[in-house]
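**Student:** This is a predicted model, with the sequence first.
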Amino acid sequence: MNSPVIRAAAAQDVDDIYAVHRDSVIQLCAGHYTHEQIDGWLDGRDPSMYLAAVENCSIWVADDGGIRGFVETAGEEVTKLFVRGRSAGGGIGATLLEHAVSTIADNGHARAYLEATTNARSFYERHGFEVVGSGHFSHGRSQVRLEIVKMARRLTQDAG
């Protein structure tokens, strides 16, 4: 497999981004969340939900001839980071995360913030994020809640 290129997502990518999102949740989160929680997480999602981020130039993909992962930001927050299950552990997530963090820093923010799944906590800790809280996430029509970890990473050093 070639090293992927990180590029801005285009409208024609939304079907593949959606497929990566579903695959990542199903493959990588199954050991940490129930089937009911995963179904609720994916409830109501479809490819069109990524179009606004494409239009805002706030979503990037890892592309090596096929989309292996994607990351989305909004202000100081990494709002989504998902990698295909078979691509996990190959450095794609780390590359996407660093791209997002660099973008957040370039936009003048002093920290990056995210809400991580319990299975992704150690990944983010290895990349300099610290736990700043906890909470729950739900999506779509489902009332099922998923435990999450709120995390932050300082991007600038204070002078002194």
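**Tutor:** Good, I have the coordinates.
**Student:** make it CA atoms for all contacts and neighbour counts henceforth
**Tutor:** Noted.
**Student:** I'd assumed Arg153 was in a strand, is it?
**Tutor:** Yes: judged by DSSP: H, G, I helix; E, B strand; the rest coil, Arg153 forms part of a strand.
**Student:** wouldn't it be in contact with His109 here?
**Tutor:** No: with contacts counted by C-alpha atoms under 8 Å, Arg153 stays clear of His109, the gap being 10.8 Å.
**Student:** Find the nearest non-adjacent residue to the residue nearest the centre of the chain, please.
**Tutor:** The centre of the chain sits closest to Leu81, judged by C-alpha atoms, centre = their mean, with a distance of 1.3 Å. Leaving out its chain neighbours, the residue that sits closest to Leu81 by C-alpha to C-alpha, 6 or more residues apart in numbering is Val71, at 4.3 Å.
**Student:** ok, then the element right after the host helix or strand of Phe82?
**Tutor:** Using DSSP states H and E, Phe82 sits in strand 77-83. As assigned by DSSP H and E, the chain's next helix or strand after strand 77-83 is helix 92-106.
**Student:** Can you list the buried residues in stretch 127-140?
**Tutor:** For stretch 127-140, the neighbour count (16 or more other C-alpha atoms under 10 Å) marks Phe129, Glu130, Val131, Phe137, Ser138, His139 as buried.
**Student:** Check it against this one:
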Amino acid sequence: MATIRQLQHADAPAVAALIERCLREVNSRDYPAEIIERMCAHFTEHRIRELATRREVFVAEADGIVGTVSRDGNKVYTMFVHLRAAGRGIGRALMRHIEALAVSDGYDHMETGASITAHAFYHRLGYVDVRSTDTDFGLNHILRRNLP
């Protein structure tokens, strides 16, 4: 199992590389190349560090960084798991980690915007569709899960 911890400044290159690899190897099945390029250009090392000043960013480690997620209150952002770690419960563990933090902060639900690629993953975790929107990065599903 992976260890989940808060992002450190030195993690930004590994997290940016993880996100780019996921986008190119997995999300590219659902999105055209121009959107993948736009997404990759968005998640640079600099951008990861900048996001960490505004959100809580976490990484999952198991022989290197194999996953990441961030949150701002009860909003989920930037959820990615390395393809070699897919299906091992790392995404679920990352989500449950930030959900527990949200509960301790007094929130009764979580919300996320999910790509076409991640939509089914969130359904498996008990998230339900609220609406869909078009963004600069393509179709985005807005989902919500009530917290215990």
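**Tutor:** Looks like it came in fine. Since this is a predicted model, take the numbers as computed values, not measurements.
**Student:** on that earlier part again, aligned partner of the residue nearest to Leu81 of the first structure in the second structure?
**Tutor:** Counting by TM-score structural alignment, Val71 of the first structure lines up with Val69 in the second structure.
**Student:** Check the secondary structure at its match for me.
**Tutor:** Going by three-state DSSP, the state assigned to Val69 of the second structure is strand.
**Student:** residues near it, how many?
**Tutor:** Val69 of the second structure: 24 surrounding residues under other C-alpha atoms under 10 Å.
**Student:** Tell me who's in contact with the equivalent of Thr118 of the first structure over in the second structure.
**Tutor:** Under the alignment (TM-score structural alignment), Thr118 of the first structure maps onto Ile116 of the second structure. Going by C-alpha atoms under 8 Å, 6 or more residues apart in numbering, Ile116 of the second structure touches Asp30, Leu139, Asn140, His141.
**Student:** element containing the last one?
**Tutor:** For His141 of the second structure, the element it lies in under DSSP H and E is strand 138-146.
**Student:** In that strand, which residues are buried?
**Tutor:** For strand 138-146 of the second structure, burial by neighbour count (16+ other C-alpha under 10 Å) applies to Gly138, Leu139, Asn140, His141, Ile142, Leu143, Arg144, Arg145.
**Student:** any chance of those in TSV, with distance to His42 of the second structure too?
**Tutor:** Output for these, formatted as TSV (distance: C-alpha to C-alpha, whole Å):
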residue	distance to His42 of the second structure
Gly138	14
Leu139	16
Asn140	16
His141	19
Ile142	20
Leu143	22
Arg144	25
Arg145	27
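**Student:** Can you tell me which of the residues you listed lies closest to Glu111 of the second structure?
**Tutor:** Arg144 (4.4 Å; C-alpha to C-alpha).
**Student:** hang on, the earlier thing: isn't the residue nearest to the centre of the first structure up against Thr73?
**Tutor:** No: counting by C-alpha under 8 Å, Leu81 of the first structure stays clear of Thr73, with 9.0 Å between them.
**Student:** and the gap between Ile116 of the second structure and Val59 of the second structure?
**Tutor:** 22 Å (C-alpha to C-alpha, to the nearest Å).
**Student:** Report the angle between the strand holding Phe82 of the first structure and helix 92-106.
**Tutor:** Put simply, strand 77-83 of the first structure runs at 160 degrees to helix 92-106, going by axes from the mean of the first three to the mean of the last three C-alpha atoms, to 10 degrees.
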